[in-house]
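Trainee: Build me a model from this:
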Amino acid sequence: MSKRMKRESYGIPTPEDTMSISTTPKSEEVEVRWSDVPKDTSQGSNEMDTGGHQNGTAATRSKKRQRTEDSNQSTHQGGLEIVGQNVKKLIDAIEELRSIGLKKHVTCLPELVLVGDQSSGKSSLMGAIAHISLPRGSGTCTRCPTNIRTSEAEKWTCEVSLQEMYSYDPRSKAGPFPNWVERQDALSNKPFKTIGDKSELEEVMKWAQIAILNPDKDSSLYIPGTATQAQEAILRNGSGDYFDQTIFSPNVISVAIAGPGLSNLSFYDLPGLFKVPRNKREEGGPKFCENLTMKYVRHERALIICAMSMHNDPAVSVTKEVINRCKANDRCVGVLTMPDRMQGVYHQDYNDLFDKKAYVLPYGYFVTKQPGVDSLLLKAPMTSDYHRRALLEEEQFFDQSRLYGSNGIWSHFRSRCGTSTIQEFLSKEFVQMILRSIPDIQSDVQNQATGIQTELENLPEVCHEQAQFIVRQRLAEFSDAAEGLLSGNARRNNKGGRKRPEESFQYQWKKLSSRFRDTLEHMQPEMNCSHPPSDGVRPRTEEQINLVSDDDDEGNNRAQTSRQAFDTTVLRTPNKNPIRPQTPIKQELASPSRMRRLMPTQLGQKYGPFCQDYLYSGRNFMTIADLQKGIDFHTGNGEPDNVSFKIKEEYVLTAIQPWKLPLETFHNTTFTILRKEILQVLSEVLKNYKDTLLFRRSKEYISDLINHYDMIQHEKLFDLYNIEHAALFTMNLDGFREHKQHALAKLNTARKEARIEAWLNTVKLGHHKDKEHLRKNVKEEDLVRFSLFQKELEIAAYVIGYYNLARIRFVDTVCCSVNVTTIEAMKKGFKNLLEKKFDLFSPNCDEIARMLISENPTLANERSELLKTQKKLENAMKVLEGIRALTDTGRRDSEATMDIDMMDQSENNGWRNNVSVHPDDESVDFAQ
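Mentor: Here you go, the predicted structure:
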């Protein structure tokens, strides 16, 4: 029992169908009506690829022709034969898609491409397939691509046109085709001439190529039969050095031929490849033709027909090498030409080719023999039955050949010989290519149509009757979004989703404020507690005390920098000459460039925009020697043990002075973030109106408002700075004492370590070889000779304590000022700001609104181009729907025909009484 055989979409045979189909019936008594359907070569057909052994006798071929005639007369056709009734419509549909200019919008359309070396018989093959006679000895159809379309018709007609995909520009030397630039607009198709007489085609194609090679001249000047063409012909005949404007062109001559007995085909014939130019003017020709061939060969949906002359070694084919380089062998079918001129030395090479031992192609090879120089057909005048007689001559050659004849060593390949066989294969394979590509093309067209629609939706609305409503709606949406931004509400990002918390303005500003706080803490003054030189002890810079953190490693990683690098005055004397503390570090270490090189990477991550030179202004800020000199300077005569408040104030104010630098960074970064976020909100709300006056003016007004707050805020922040830097003042006495005591405790610890280190440097180890043992067991009486410098430590603790108190207060007031003066004020400032600026509360608000959203020329042109493309895509969808309807009809007819054939077969075998037909079931079961 067997199921009814079915087809895939668009009439493509299933693998099961393919296995059941043979291109040649096994016996003459059984005839399958759909046996002419070609096997899907992409799945590997033994019959087609290897040319399975056939009886080569004339009697068998006669019977084959009889079966073909019977099949053609039969009303029962199936598979691709049903689709074949509409092959011309399919090919015309593909050409219509091509003419619409969709190559930039969809995947490569299906096409056949004929390529080959010069003198490979390619032009003769093209003429035989298309049943046309090409100009001989004139080089016609070899200097530009030719697109030839053939179809069945009662009367012979031919339309020749010029397809311009490139513009001529002698200034352009880049790209694969020097002097040619690809057009950005749709393909230009210029009708050239329509003829009804075959004998005229040779002349028409000759002059069509001349028109292609002279792009700066009007193509109508070269149409045969016109006065201008006749004058041009006289000039060319009278001048041996008459040159065309260009030697080769990537533009295409389109030749649409309809006539009796023609196969339904559409293919491109490309200039033959060659390596050696004939003259200096053709020096760029080989590369040009190679690039042109590669352009077409690389098309994913191109079936490549590679013509190879058998009078040459198959290994020397330039074209085959290009195909290999493009990795297109799996889309290539070989056509061997000139079999009568094969040299004996190459016999074994082609024997290996036929036996699939070398030069293997998935589609295999065909062989054709066109009339040669010794043929009577070429010696006699061209007649209307030339191609019929050429086919007979070709068939006679293969029948009588000692290689291809019935007893020849290549007789098993006879079924793949002859122009008719090539025509049939190409016609059916091209239809399969079209049908297989339709779903992908439809998908691509639909995707492009969706993209174009999205772009159009992103353009401003053009309904001016609602202009005021549109403008007010957008401006109100902006005010709400801006207020939400400053309030910390998450807004949507460009992709429509909610922004992450770390992307919000409030989060960014909070992080910036924390870094500002940490920066001032890092800048606090530090003291070097080692002995001054006057004690006769070598100073040790490593005893510098870091009061920012208890982590000694952080302090050791910092670069040591003097206050002088920041132009800070430690002490001011009546004569204005500063007393600078001695610093144990080298002066060049204090240079900003040196400090930048010493900044650890982790500090950049921690402090962000504040990772600058001023970050180290507190390093080595005070030394005991500095404080001794300061105390002495400010102590009056006869005032022992009196420490003037002046020295404390001078040191504190000097430590505060660098605050203006991180303050400037904080202010600038705050408004940079604010400006970016607010304008981003405006861009999102008015994304459809970016090319209108509404967006440009709104951006100006918003920028002006932000700049206004920027100026006010800058002034207020530096007022706060000037207050802190003018004089010392605090009512928070408990806080001050706490900071001072904490600093003093750390300074005392550091001073003791310095005294111990100084004592160890004076002790001779002798039998005491363990220095660490001495350090642990040192007694206070051992350190008596090394001063405590308690007075100096008290002053340093005062300076550090007040700095930290003022630092905390300053950070709070600065951030509070920004929050109130700018952020809270701007929340209210955006409300109705733009409406007032645009005067939308005036009587002529409708006219103002229309003016704000009117299109500029650039926007109008963009809309026009999108609408043109959309129209093309709509036309393409209509064409594709027509193809779907066409193939669906063919598939249904094919299935119905197959049912009838199978029922007839069952009746002939006496099964009629056992057939069970189920009206509601798609299948037909045969009882065993």
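
Trainee: switch to C-alpha atoms for all contacts and neighbour counts from now on
Mentor: OK.

Trainee: who touches stretch 96-105?
Mentor: Under the contact criterion C-alpha atoms under 8 Å, 6 or more residues apart in numbering, stretch 96-105 has outside partners L109, A186, L187, N189, D444, V445, Q448, K872, L873, A876, V879.

Trainee: Just the buried positions in that stretch, please.
Mentor: Within stretch 96-105, the residues that count as buried by 16 or more other C-alpha atoms under 10 Å are L97, R98, S99, I100, G101, L102.

Trainee: and the residues you listed as TSV, adding distance to D480?
Mentor: Putting those into TSV (distance: C-alpha to C-alpha, whole Å) gives the following:
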residue	distance to D480
L97	49
R98	50
S99	50
I100	47
G101	46
L102	44
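
Trainee: Narrow the residues you listed to those in helices?
Mentor: L97, R98, S99, I100 (DSSP state H).

Trainee: circling back: which one of the buried residues of stretch 96-105 is nearest D901?
Mentor: Nearest to D901 among the buried residues of stretch 96-105 is L97, at 36.8 Å by C-alpha to C-alpha.

Trainee: From S99, how far off is E847?
Mentor: Here E847 is placed at a distance of 44 Å from S99 (C-alpha to C-alpha, to the nearest Å).

Trainee: one more to line up against the first:
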Amino acid sequence: MKLKMDHKLFDRLRSDEDQRKLVDKLREIGLDQYVELPQIAVMGDTSSGKSSLLSAISGVSFPSADQLTTRCPTQLILTNADTFRGNVRLVRFQVDNESSTGENLFDTGEDKEALTCLGDVPGAITKLTKKLVDEGQYISDDQIVVEMSGPELPNLTLTDLPGLVRTVGDHEDENIIPRVRNMVNRYMSQERTIIIAVVPANVDMHNTEILQAAQEADPNGTRTIAVVTKVDLVDAGAEQAVHDLLLNKKKKMHLGYHAVKCRSQRELTKGTTIEKGISNEIAFFGKHEYWRRLPTELWGVLELSGRLVTILQDNIRRSLPKVISEINARLAVAQKEVSRIGVPLESLGAQRQQLGKWDQRLYEELDKLRQRALRSRLEEAFPPANAHGLVSLTDVARTLGGVSVGQFTLSSVDREALEMEIALQAYLDVASHRFVDVVPMKLNGMILCSFFREMESEFLSITTDKKVGELLQESDGEAARRQHLLDRINTLEKAKCVIESSVPMPAPFY
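Mentor: You can find the predicted model right below:
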């Protein structure tokens, strides 16, 4: 059943949070392999303060040891709830050249670990990260998914990407640099991805690699928000330029800028808690000569969380109708392609059916050849002017006209008999010529029919059991292609069921 493409369909969801949960369910079943889903991705250089920002938003102290910095995408699914519960799991990745996003994430269920409190998260992430490193994946496309519900958490889903790097250590693979860039570009290029570009305030922000990449992927700046970190490290005298940037006066972007001051490395070393860090941030912006003049909605982690929730909700609201449309379109294409490929030739019935099709096709092709050959001989025997091959009245009249009966005077009965005799003689003269032409042609037709029967017999004689087996042997590529399409259809059908079960139907009228 085709999902109705109705822009008011999702108005029946009880809240924006229901829409976010729906998107998370669609992502969980793997729909993002084939259809882009709305999301928020956090990107920046390795030293941009990205991890501290995510820690402040989620309440989780992410691993910061040099050997265990972010090495793969980490998705955070946060939900506000009365009590805490959560889990961490690993989602494997493989390249899919036929998908719209170029990616294929599938949940193997391995390494799924339940969480009892926020304090369990760092250890679980470290364990999975170490597993990837032990596998030789210094940078991995596999994804760690952290799903948490708790009283201090916002209703927000976002994905943290490995930081862009310019140099590698002595014993590290140089391919890390292009691999991270390719990963970041893959996320940036998706039109339904909101880009959080994290840039430190103590560098030339206009020339940072992450902002340049974001501008290439999002030239109009409609889906990029720049989060400016480390504002406490801005050089004296440079504050006004940063202040104007935060007010979106320079390098304008539709979603604008936001300033934060997360825990510094010194505070992390001292063991400053996330809560204390947020308290210090509020005090800093409230007292600073320049930053206190900023509108309150443009600074602070708490305000940023609220902005991101709104941005994600708007993105989901705009994208869901298009997602439904793409599900229907891609499902129709996949079903048509599977129908063209046909069923696997594994069962005896399928093999008989295929042999029957080949036999019918062979007969039809041979019959076409036979008809073409006969038509060619007919055209040679009967040129277009008289191709009908029949005795025409014109021919008879011409023959009659050439007959003279002299000056005899006959009775009416004799005259009629003579005229009939002459007419019959004329008809026989013309018909005999036609018959002489037809007889060789008939013989040629019989010879052609005999030739094609012999050719058909010889063709069938070579179709031994071995040959038939070879013909019925399906290529690995064809079988893999069918299985890929069946997997795609299965996922798209699941997505339809998830949507239909998530969207309440209107009450019937009685």
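
Trainee: could the ones in helices among the buried residues of stretch 96-105 of the first structure go into TSV alongside distance to I212 of the first structure?
Mentor: Converted to TSV, those look like this (distance: C-alpha to C-alpha, whole Å):
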residue	distance to I212 of the first structure
L97	23
R98	19
S99	18
I100	21
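
Trainee: For the stretch 201-350 of the second structure, just list every one of the strands.
Mentor: Counting by DSSP state E, counting those that start in this stretch, one finds strands in the stretch 201-350 of the second structure at the ranges 224-229, 257-259.

Trainee: Mind putting those strands into a markdown table with mean neighbour count and distance to E172 of the second structure?
Mentor: What follows is those, written out as a markdown table (neighbours: other C-alpha atoms under 10 Å; distance: least, C-alpha to C-alpha, whole Å):
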| stretch | mean neighbour count | distance to E172 of the second structure |
| --- | --- | --- |
| strand 224-229 | 24 | 28 |
| strand 257-259 | 24 | 34 |
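
Trainee: Which parts of the one helix or strand N761 of the first structure maps to count as buried, going by neighbours?
Mentor: Following DSSP states H and E, one finds N761 of the first structure within helix 733-762. Buried residues in helix 733-762 of the first structure, defined by neighbour count with 16+ other C-alpha under 10 Å: 736-737, 739-741, 743-744, 746-748, 750-760.

Trainee: Show the buried residues in the contacts of stretch 96-105 of the first structure.
Mentor: By 16+ other C-alpha under 10 Å, those give L109, A186, L187, D444, V445, Q448, K872, L873, A876, V879 as buried.

Trainee: mind listing what C449 of the second structure touches?
Mentor: Counted by C-alpha under 8 Å, 6+ apart, C449 of the second structure has contacts R370.

Trainee: so it is in which element?
Mentor: With DSSP H and E as the test, C449 of the second structure turns up in helix 412-461.

Trainee: I'd like the distance between W358 of the second structure and E456 of the second structure.
Mentor: 13 Å.

Trainee: In the first structure, where's the longest helix?
Mentor: Among the elements of type helix in the first structure, defined by DSSP H, the one spanning the most residues is helix 857-908.

Trainee: helix or strand right after that helix?
Mentor: Going C-terminal from helix 857-908 of the first structure, and assigning secondary structure by DSSP H and E, you next hit strand 915-917.
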